[in-house]
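*Asks:* Task: produce atomic coordinates for the following.
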Amino acid sequence: MAAPQSSSSSVKSQYHHFIPQFILRNYAHVRSPKRRGRGKWHSSGEALHVIDLSSDNPELVESPVRRTFGLTDMYRDFARVSDQQYLEKELSKLEGNAARIIVGIRKAFESGHQDVWIKRHERDSLRKFLFIMKYRGKGFHKRFVGDGMKGYVEDDKELFLKYMREKGFKKPVDVWYHSIKTILELKMDLQGNWVKKLLDGIYRDDAMWFIMHTEFMYLSLCTPSEADTEFLLTENCYNVFEGPQTILRDPKTGQSRFVSWTNFHEFSPISPKLLMVLRSFILPNPEEDKNEGIRKWRENIYKMALGPHANPRAANSILADLPIHKPRNSYSSVSSQGIELLEGEDGSRRSNHRFCFPFFKISTEQTNKINTIFLDNAYRYQTVAFTSRPALKATLEYYLTLPPSQGFKKVGGETNDVQLSYLLKLEKILRKLGSNKKLVYQLRSAELTDDVIFEFMGDMLTKNLPEQPTEFMQLYMKLGGNAETLAKDLDQTRRMINLRIQIDVCTQGLREIKRQDIREKLRDHFCQLVPPRRLWLYLKQIRLMSLKGPASLQTELDQEYGDGPEDIIVKVILFAQKI
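*Replies:* Presented below is the predicted three-dimensional model:
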């Protein structure tokens, strides 16, 4: 990386990689100088084989490592009077630590070892690196770099702008820079005090995301079982996940909004033959699930996580069959009874603990599924890197001919649909690779806007409510609601429940006093921002979940939201207001 200038007035622009060069070199080759016309020559050096999708006529070309998978001044803080490139320097330090660990992993793999051991502090550095790789990506740069507060258009706009005003941030990008810097400087102590520091230090939603990413998923290493398959490298492959998504799309504007999603797997390619996979703790774990209490806890969390989806029964993982498990470690063993601590261990985290990561061999089908996830999410980007043309051909044939029933390659009916244009470009590349396989895709079904859905639900609720309001509806109306607002309030309550579930899951393993502190902060957050009627519905749902597990919002309202202690509190408050 180029050295930053000492004076802000003389700072020169730099090309900042969002995929570090030490990873790109694992995909690169050394090219020889070549004449390109009119006496000019291509320079030698490290280059990548890439698909260039930047024009209507996509090409298979070479691209220099030093100018691929990056943006000019991506992390340059123009608002700083001095050292505008400070963030890039801090990122370089993390990359240096991660590079030493990942190079060791790659060398062990290439030497034919069956596994590799790393220390606890190395594992923590690697997990922080994996989150930063996701958070620093091109998509997040686009999310935060805009025209001040008005340029921020994400679903959490109201909470995000409130946070900006409270903390004195002028632009969304300032929040992004601050969060990256805070995470880079975070010391992940053994006692877990870093959790509170992070929650207090950055935008809370992103803090919770980091906690879930590092504490609620485990790391494994995967390699294709066949020599002729490989992992592709797309611009956003570190930013995508595998898991069900429920999306609302506005047919008038084309804008989409995630209603709910469940993150089962995340991915971080190391090389064409080696991939880091993060797997959610909510998926079955045969070794741990020998303990009946752990198994029931996991099943309950799994059901709660899938409950908010439009079709929970179909909200499954397409990679549930990956032959992976948690890494072995130096403080426990696997027995017929499950996981057992070794003598002298009490379950606390210690600095001398070590972890053993096997190199799991996965099938060609599973490798293709992972590459399919990469490709299906890359339609707004311009570059795909590969090393082998035959492997690329086989991967594209698999993806482009995948039947519509698999849920990928959904396109709109309009001729200028971005996704369709992208798929047609990949089909052209497939032709250049010598294949006659034809593209198969599915038209995206007409999707409804939030307003239409809530209007429909409101009409249905109004038509089916009894002539005389029930006690439930009487209380709801006294809190400011009516038949027209009930549908949207139920939807928002579902989201609040989902957030509470995610927090409980991702803090599993922390001391209970810390978990309770996080719950109380969330409660205070809701009390400050949520209308009383929604808070009342939320308390009802929390009570029902504690009694009988996740409750469906589709059942009869009176049956679902029966009398409870929260009603007494509301009645007392309303009575006091009359006095």
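*Asks:* okay, CA-based contacts and neighbour counts for the rest of this
*Replies:* OK.
*Asks:* Tell me which residues touch the nearest residue to residue 263 once chain neighbours are set aside, please.
*Replies:* Distances taken as CA to CA, 6 or more residues apart in numbering place residue 243 nearest to residue 263, at 5.1 Å, with adjacent residues excluded. Neighbour list for residue 243: 261-265, 315-318 [criterion: CA atoms under 8 Å, 6 or more residues apart in numbering].
*Asks:* To which secondary structure element type does residue 153 belong?
*Replies:* Secondary structure, DSSP: H, G, I helix; E, B strand; the rest coil: residue 153 is coil.
*Asks:* and it, how far is that from residue 130?
*Replies:* Applying CA to CA, to the nearest Å, the value for residue 153 to residue 130 is 26 Å.
*Asks:* Another for comparison:
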Amino acid sequence: MPEFKNSPSSVHDLSTTMSAAISSSPIPLKDQYHHYIPRFVLRRYQPEGAPQFASAKKRNLAIQRARKQGIELEQIYVYDFPSESFDTLPIAKTYGIQNLYRDVKDPKDANYLEEKFSELENTAAEVINIVHKTLENGIGIVTLKRSQADSLRKFLFLMHYRLDTLSKTYFDKNHPENAPARDWIAKFVKDHGLATDIEAWIYGLRYFLDTPHSQIIQDAYKHMEKWGMVALMEMMSTRVDPDVENFYTLAYFGHARSRFLCIWEAADGMEFVLTKNSFGLWEGRIMGGEGAHRLFTISPRIVLVLSHTVLRPDCRPPGIHLDSAFRDIPLNTPIASYGSMLTEDLTLLLKYTNSPAAANDEFHYPMTKLSPNQTFVVNRVFLKNVQPEGLLTFSSKEKVLPTLRRYLEDPPTPNDVQHTIPKFKKLVSYISTDLAGSCHPPSPAAPPAQTSLESSSTKSNFLGVKRGFLNKGSSLSSSARI
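*Replies:* Coordinates of the predicted model:
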């Protein structure tokens, strides 16, 4: 089994880098703002009439010219729950955190991470643009090459891994959910000369950024070959063997191989709202385990959904109990067109997907047009998961107002009563006043609160993989390949 380590050609020894940085008194990191909702998603939420550009180069040039005049071209509606303010705020400083890599000792290391992530984000943006173009052209089926599908999966995983919350807790051996991995984490940190939990998180981030999707999958699958599913499940619940190498590749495997992609389109005249946790929110339980679905809002019109493979209509095991608000939404199964090989043997399939022949594979994803009620159900999940420190964004006041009014008619949860329901009522009042032709009362244009994203929607440790592919009733057959 290959050791989870940095190689000279890809990921250099982080401990060596840090020692050198300390001895040479590195220049402090320049302040940077890192978005946890991608900017290419936020741009889709600009109100009607926002300037459109033929290319990123022209857009950036126009933005620079406008800023010299004190104008922000790219803005979105933002309702800030802590301050109860409703304003248009610049995309450049919304849905993000300041200095994500503030604990990286070497500025060169931080720049490397950001450059690598930027490359992946640009690739993912191109793939997601294919989804948008498919919708605009009325085709109804999104077709992606294997490399495109792999890049999208990797990006979605790392957007979760990269969260500020996870950087603090992912390798925290004292975190309650990490109890079974306490000994493993201690040995891992010691073996690789890492001084803090965050250094371990950075080490993992470099591995995921530098390692091809197919190799991460193969690294993870070797654990299953050696230990077997049952033993891995027991290990995660009791004690992870400290000698197991690159163990948290299983989290990536669970994200990439134990879920299939669905694409949902909002009903005509409606849109999907955007919240702080709209990019990775989990919903539903299978046999009591969390995470039947993971939701990624990519525009007011489209939500990407990663659904557990046991929910595939073509291979759903009998007796599976699903507790989900989406029970009535059809889960359209993707169709794979393989360049040469088709096999039900997962080991052979993994070898094939890492071969040149697999480059010709295509995946076809039917788009599902939701009914007005189904669209509301999806929005209700987002709205019910808004935290007291949350944000809410939409592109059209006319489209969102009926959704908010209907949401307020639902029986509220205790959390809603104490925290969010009064705030939602104030937002409805703001929007209603605006649409009636007068401005809402002035509210301070305070920046969104820089608070933790940790909630029931985000898992803060690599053992969260239990909720991904090691749920009771999980299947690791080749049906999980798309």
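*Asks:* just checking, what residue in the second structure corresponds to the residue nearest to residue 263 of the first structure?
*Replies:* Residue-level alignment of residue 243 of the first structure against the second structure, with TM-score structural alignment as criterion, gives residue 284.
*Asks:* Run through the strands of the second structure in chain order.
*Replies:* For the second structure, applying DSSP state E gives strands covering 33-35, 75-80, 85-90, 96-98, 141-145, 259-265, 274-275, 279-286, 289-297, 302-308, 322-323, 335-337, 362-369, 391-393.
*Asks:* can you put those in TSV and add distance to residue 375 of the second structure?
*Replies:* Shown next, in TSV, are these (distance: least, CA to CA, whole Å):
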stretch	distance to residue 375 of the second structure
strand 33-35	26
strand 75-80	20
strand 85-90	24
strand 96-98	26
strand 141-145	19
strand 259-265	8
strand 274-275	13
strand 279-286	15
strand 289-297	12
strand 302-308	10
strand 322-323	18
strand 335-337	24
strand 362-369	9
strand 391-393	16
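*Asks:* How much space separates residue 375 of the first structure from residue 263 of the first structure?
*Replies:* Between residue 375 of the first structure and residue 263 of the first structure the distance is 18 Å, computed by CA to CA.
*Asks:* do residue 351 of the first structure as well
*Replies:* Between residue 351 of the first structure and residue 263 of the first structure the distance, using CA to CA, works out to 29 Å.
*Asks:* neighbour count winner among the two?
*Replies:* residue 263 (19 against 10; other CA atoms under 10 Å).
*Asks:* Return the residue of the second structure aligned against that one.
*Replies:* Matched to the second structure by TM-score structural alignment, residue 263 of the first structure sits across from residue 291.
*Asks:* for the alignment partner in the second structure of residue 430 of the first structure, what are its contacts?
*Replies:* Alignment note (TM-score structural alignment): residue 430 of the first structure maps to residue 428 of the second structure. By CA under 8 Å, 6+ apart, the residues touching residue 428 of the second structure are 401, 404-405.
*Asks:* which one among those gets closest to residue 15 of the second structure?
*Replies:* Comparing the contacts of residue 428 of the second structure against residue 15 of the second structure with CA to CA picks out residue 404 as the nearest, at 50.6 Å.
*Asks:* can you tell me which residues contact that closest one?
*Replies:* When contacts are counted by CA under 8 Å, 6+ apart, residue 404 of the second structure touches 424, 428.
*Asks:* So the closest residue in space to residue 232 of the second structure that isn't next to it in sequence versus residue 150 of the second structure, what's the distance?
*Replies:* Distances taken as CA to CA, 6+ apart place residue 224 nearest to residue 232 of the second structure, at 7.5 Å, with adjacent residues excluded. With distances taken as CA to CA, residue 224 of the second structure is found 21 Å from residue 150 of the second structure.
*Asks:* Count the neighbours of residue 293 of the first structure for me.
*Replies:* By the criterion of other CA under 10 Å, residue 293 of the first structure has 10 neighbours.
*Asks:* about what we covered before: mapped onto the second structure, which of the contacts of residue 243 of the first structure are still contacts?
*Replies:* Shared contacts between this structure and the second structure among these (both residues aligned by TM-score structural alignment, their matches' CA atoms under 8 Å) comprise 262-265, 315-318.
*Asks:* which of these has the most neighbours?
*Replies:* residue 265 (23 neighbours).
*Asks:* Would you agree that one is in contact with residue 239?
*Replies:* No - in this structure, residue 265 of the first structure is not within contact of residue 239 by CA atoms under 8 Å, at 11.1 Å.
*Asks:* Which stretches in the stretch 451-579 of the first structure count as strands?
*Replies:* Listed in chain order, the strands of the stretch 451-579 of the first structure (DSSP state E, counting those that start in this stretch) amount to none at all.
*Asks:* Kindly state which residue of the first structure is aligned to residue 374 of the second structure.
*Replies:* Residue 374 of the second structure maps onto residue 366 in the first structure, with residues paired by TM-score structural alignment.
*Asks:* got the contact list for that match?
*Replies:* The contact partners of residue 366 of the first structure, taken as CA under 8 Å, 6+ apart, are 319, 322.
*Asks:* now residue 274 of the first structure, nearest residue through space, not along the chain?
*Replies:* The shortest distance from residue 274 of the first structure to any residue other than its chain neighbours is 4.9 Å, reached at residue 223 (CA to CA, 6+ apart).
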